[in-house]
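> have a look at this prediction, sequence included:
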Amino acid sequence: MNKKKGLLICLILSLGCGGIAWAQPRSDVFPPVTIDQPFVVNTFEASIRVVPVAIGLANPFDMAFRNNGDILVTERFTGNLRVIRNGSLLEESIRGVPQVYSETWRQGLMAVELHPEDDRIVYMTYTKAIVADGEPEQTVALIRARIVENELTQVEEIFQAEGLDRGIAASQLLFTPNNKLMMSIGGAYMYAGIGDYAQDPTIHYGKLLRLNDDGSVPSDNPFVSTGEYLPEVYSVGHRNQIGLAFHPTTDQLWATENGPQGGDEANIIQPGLNYGWPIVSYSRQYRGDRVSERPWGEEYEDPEVIWWPSIAPSGLAFYTGDKIPAWQGNMFVGSMMEGRIPGTGHLERVVFNSRGAEIRREGLLRQLNSRVTGVAQGPDGYLYILIDEENGALLRIEPAQ
């Protein structure tokens, strides 16, 4: 049996048999909790305590940890870059962030990433208002700046995406071990009439990009010599990627990707390859019809993990800490909602065997009834998550004892 047929059979079995192969049994009733007090959760392999680090964040999207202990957090709609210091959210935001366009739902300030060799240098992606053909439009931009005390200095826009943001173009950043900057740009939405963005060679939307740390194009990018796609492009055929992380043992780059209804994915990214959207997909459109006649094609890469129903995957991290040994090597993915039902976001734990095959998944922290966006392992070995609400929070997950 080839991988494509096997994947489809597993998907059918999971739908017809209540997901017995893909998910741990869970209760439909959870005791109420609030984000302003610690609480204990008994998970499948560990009892954990969830501790609020900071509350009062307005729709936080991403976080970055500085060497001095500060945690930087982006607020998507306010356009603020907040600082958590010594366990407290500072009242004053960092000054100097460029004007962010956030008048359309789910646009605004997004990723924050620090330079691996100098954490005073910060990179951020955001939705930017532009004028195209005399009309007001939006696109995604990348800035680089230097943090001096509580202000961004030497602010420089080092990249602006080709194409117009008419969907929900999420953007994430991740530095590679050799200091190249990976940048996702989503927004390839069928309902907005721009699903073909993901395959369009003249547009950055629906692609994963690879840049030098100054925003220029690396000479060894896969399409530099062929000109088949724009030179910044690293992989194509994506809908909306929010999570990026390197696997701790294989060093492979993984990315989460949102489908519309079902068909969310986690992919292993390889340079120059096509991941199929919207030509092949396991998803259905919001109106119910299938995105594609069949979910695979020989020339397209298959996902490593599929979610059905959709969990709206967001942040991504592989746990390598020593605080909860039973979780080492597990993949953690934020969920913004499940099955298109508000208030069903959670933290998804995916377990792999020694051959890298998925064997178990568990939905955690459903009792929060909230969207989870950022997911990261901190320098202290704890897992941190962002709660994306108007009165959101940064939470830390630690052993119960």
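Yep, that arrived. Owing to the predicted nature of the structure, the values given are computational and were not obtained by experimental measurement. Numbers count the residues shown, from 1 in each chain.

> from here on, contacts and neighbour counts on C-alpha atoms
OK.

> burial count for residue 380?
Neighbours of residue 380 under the rule other C-alpha atoms under 10 Å: 10.

> meant to ask about residue 148
Neighbours of residue 148 using other C-alpha under 10 Å come to 13.

> second structure follows, compare the two:
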Amino acid sequence: MKALFWAWLALLPGLAQAITTEQAEVEVQTLVEGLDHPWGLAFMPDGRMLVTERSGQLRLVDKDGKLSDPIKGLPRIAVAGQGGLLDVAWYQGQVYFSYAEPGPRAGTNSTAVARARLEGDRLTGLEVIFRQAPKYGSNAHFGSRLAFAPDGNLFITLGERYSARDDAQRLDNHHGKVVRIAPDGSVPKDNPFVGKAGALPEIWSYGHRNMQGATIHPQTGALWTHEHGPQGGDEVNLDQGGNNYGWPVVTFGEEYGGGKIGQGQHQDGMTDPLHVWVPSIAPSGMAFYTGDKFPQWRGDLFIGSLKFMQLVRLELDGTQVVGEERMLMVPIGQRIRDVVQGPDGYLYLVTDHSNGRILRIKPANEA
């Protein structure tokens, strides 16, 4: 039986060798605490941070960790289940944020993205630049990471709303998709489905489940994403325009409580993941490390684990995952929701908890 297990495990994409950072090399500092289930973190050019709380607050954090009162001027937000105020980004002088937007019918909602200017303690000139369609009666799988590409276009990850998973294979809706829009919400003319009958032109890729991680590769400019599998089968993907990533036709996971999903783990015409976790780690947040504080990590990919309250480090050779480390299991003790590299070269983590924290990862004994 053990031999069969290891033979099966060797077939998983991106099976990686275990790697280790000595615990004495890393110090975890609490910069902010007392946040209500924080979800997204973004740095502004002056070094301050924007942080979202899923319960509907946007706050500023100064360089010394002082937390502001909630910023005024947010739109109506559907706060229930996994929904609420979600990711945040700063681009060309404006705040971009994603959130669960209430629908016209009671109980319906979808992911929306808005932008606004920050003036003092208030957002001004707010405009909604994207709305996931259709609105749907679910409080799960909003996706919702934001990633600006080098060309200025914005990638938005969108979950398939859990009970609408078959929609992920259709191009007439935004469920289980990555979309790509310009900063003003318009559709880039070179999007892969522009002009295709029956397809929404914003769509970049499809066949996704629930993507809570997205980042741009620092050298290639390519979009990398990760997504939650069902019971097993979390994925890291190189997210390319026009590609079908398989859900729910192919998956390395199974139904909750057991039972096959779809048609196996691979099918021609569908893109295989670069790396898979079985069992699931419940990934959220991801960032490539490019700083000089940890030169041994340069080029590595960092991902938060909600389930195991860990920081996962993936060592890469091109697009191949060759090493994996599970870090910070004991010092944190809370679910890691977001991972961001700061302009100072440190890693910053957001923990999803009723007493959520912003943590700074720095070299131990740094002068």
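Okay, I see it. On a predicted model such as this, the values are computed, not experimentally measured, just so you know.

> and residue 170 of structure 1, what is it in contact with?
Shown in contact with residue 170 of structure 1 (C-alpha atoms under 8 Å, 6 or more residues apart in numbering): 106, 107, 110, 184, 185, 186, 187, 240, 241, 242.

> identify the residue of structure 2 aligned to the third one.
Just to be clear, that refers to residue 110 of structure 1. Matched to structure 2 by TM-score structural alignment, residue 110 of structure 1 sits across from residue 86.

> distance check, its match against residue 206 of structure 2.
Distance of residue 86 of structure 2 to residue 206 of structure 2, computed by C-alpha to C-alpha, to the nearest Å: 21 Å.

> again with residue 111 of structure 2
16 Å.

> which of those two has more residues huddled nearby?
The neighbour comparison of residue 111 of structure 2 against residue 206 (other C-alpha under 10 Å) goes to residue 111, with 33 against 30.

> OK, contacts around the more buried one?
98, 99, 100, 101, 131, 132, 142, 143, 144, 158.

> looks like the fifth one contacts residue 109 (just checking).
No. Counting by C-alpha atoms under 8 Å, no contact exists between residue 131 of structure 2 and residue 109, whose distance comes to 9.8 Å.

> more neighbours, these two?
Legend: neighbour count by other C-alpha under 10 Å for residue 131 of structure 2 and residue 109, higher for residue 109 (28 against 19).

> and the aligned partner of the more buried one in structure 1, how far from residue 250 of structure 1?
In structure 1, residue 109 of structure 2 lines up with residue 138, judged by TM-score structural alignment. Noted for residue 138 of structure 1: a distance of 38 Å to residue 250 of structure 1, by C-alpha to C-alpha.

> got a list of contacts for stretch 41-58 of structure 1?
For stretch 41-58 of structure 1, contacts defined as C-alpha under 8 Å, 6+ apart pick out 35-40, 75-78, 84, 87-89, 324, 326-327, 362, 364-365, 388-401.

> any chance of a PyMOL selection covering the buried ones in those?
To isolate the buried members of the contacts of stretch 41-58 of structure 1 in PyMOL, using 16 or more other C-alpha atoms under 10 Å:
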select buried, resi 35+40+75+76+77+78+84+89+324+327+362+364+365+388+389+392+393+394+395+396+397+398
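
> where exactly do the strands run in the stretch 151-300 of structure 2?
Remark: strands assigned in the stretch 151-300 of structure 2 by DSSP state E, counting those that start in this stretch are 154-158, 177-181, 203-206, 210-216, 223-228, 234-239, 275-277, 283-288.

> check the mean deviation of the fifth one from structure 1.
When structure 1 is superposed, strand 223-228 of structure 2 averages 0.6 Å from its matched positions, counting by mean C-alpha distance after the TM-score superposition for structure 1.

> what's that strand aligned against in structure 1?
Residue span in structure 1 matched to strand 223-228 of structure 2, by TM-score structural alignment: 253-258.

> with the last one instead?
With TM-score structural alignment applied, strand 283-288 of structure 2 matches the range 313-318 in structure 1.

> just how off-centre is that stretch within its chain?
Stretch 313-318 of structure 1 sits 5 Å away from the centroid of its parent chain (C-alpha atoms, centre = their mean, to the nearest Å).

> then stretch 47-60 of structure 1?
For stretch 47-60 of structure 1, the distance to the chain centre is 18 Å (C-alpha atoms, centre = their mean).

> how many other residues sit next to residue 14 of structure 1?
Using other C-alpha under 10 Å: residue 14 of structure 1 sits among 17 other residues.

> over to residue 12 of structure 2?
18.

> show me what contacts it?
Residue 12 of structure 2 neighbours (C-alpha under 8 Å, 6+ apart): 275, 276.

> thinking again about what came up before, just give me the mean distance for the match of strand 283-288 of structure 2 relative to structure 2.
Mean for stretch 313-318 of structure 1 is 0.6 Å (mean C-alpha distance after the TM-score superposition for structure 1).

> what's next to that stretch, contact-wise?
So stretch 313-318 of structure 1 is contacted by 241-248, 255-258, 264, 328-336, 372-377 (C-alpha under 8 Å, 6+ apart).

> cool, stretch 146-156 of structure 1 as well?
So stretch 146-156 of structure 1 is contacted by 93, 94, 95, 96, 97, 120, 121, 122, 143, 144, 145 (C-alpha under 8 Å, 6+ apart).

> let me see the contact set for the last one.
The one in question is residue 145 of structure 1. Applying C-alpha under 8 Å, 6+ apart, the residues contacting residue 145 of structure 1 are 121, 122, 123, 152, 153, 154, 155, 156.

> of all the strands of the stretch 151-300 of structure 2, which lies closest to residue 346 of structure 2?
Across these, residue 346 of structure 2 has its closest neighbour in strand 283-288 (11.7 Å, C-alpha to C-alpha).

> so after the closest one, what's the next helix or strand?
Downstream of strand 283-288 of structure 2, the first helix or strand assigned by DSSP states H and E is strand 301-305.

> elements contacting whichever helix or strand comes after that next one?
Per DSSP H and E, strand 301-305 of structure 2 leads on to strand 310-317 as the next helix or strand towards the C-terminus. Judged by 3 or more C-alpha pairs under 8 Å, 6 or more residues apart in numbering; DSSP states H and E, the packing partners of strand 310-317 of structure 2 are strand 301-305, strand 320-327, helix 329-332, strand 335-341.

> what angle do the last one and strand 210-216 make?
Calculated by axes from the mean of the first three to the mean of the last three C-alpha atoms, to 10 degrees, strand 335-341 of structure 2 forms an angle of 20 degrees with strand 210-216.
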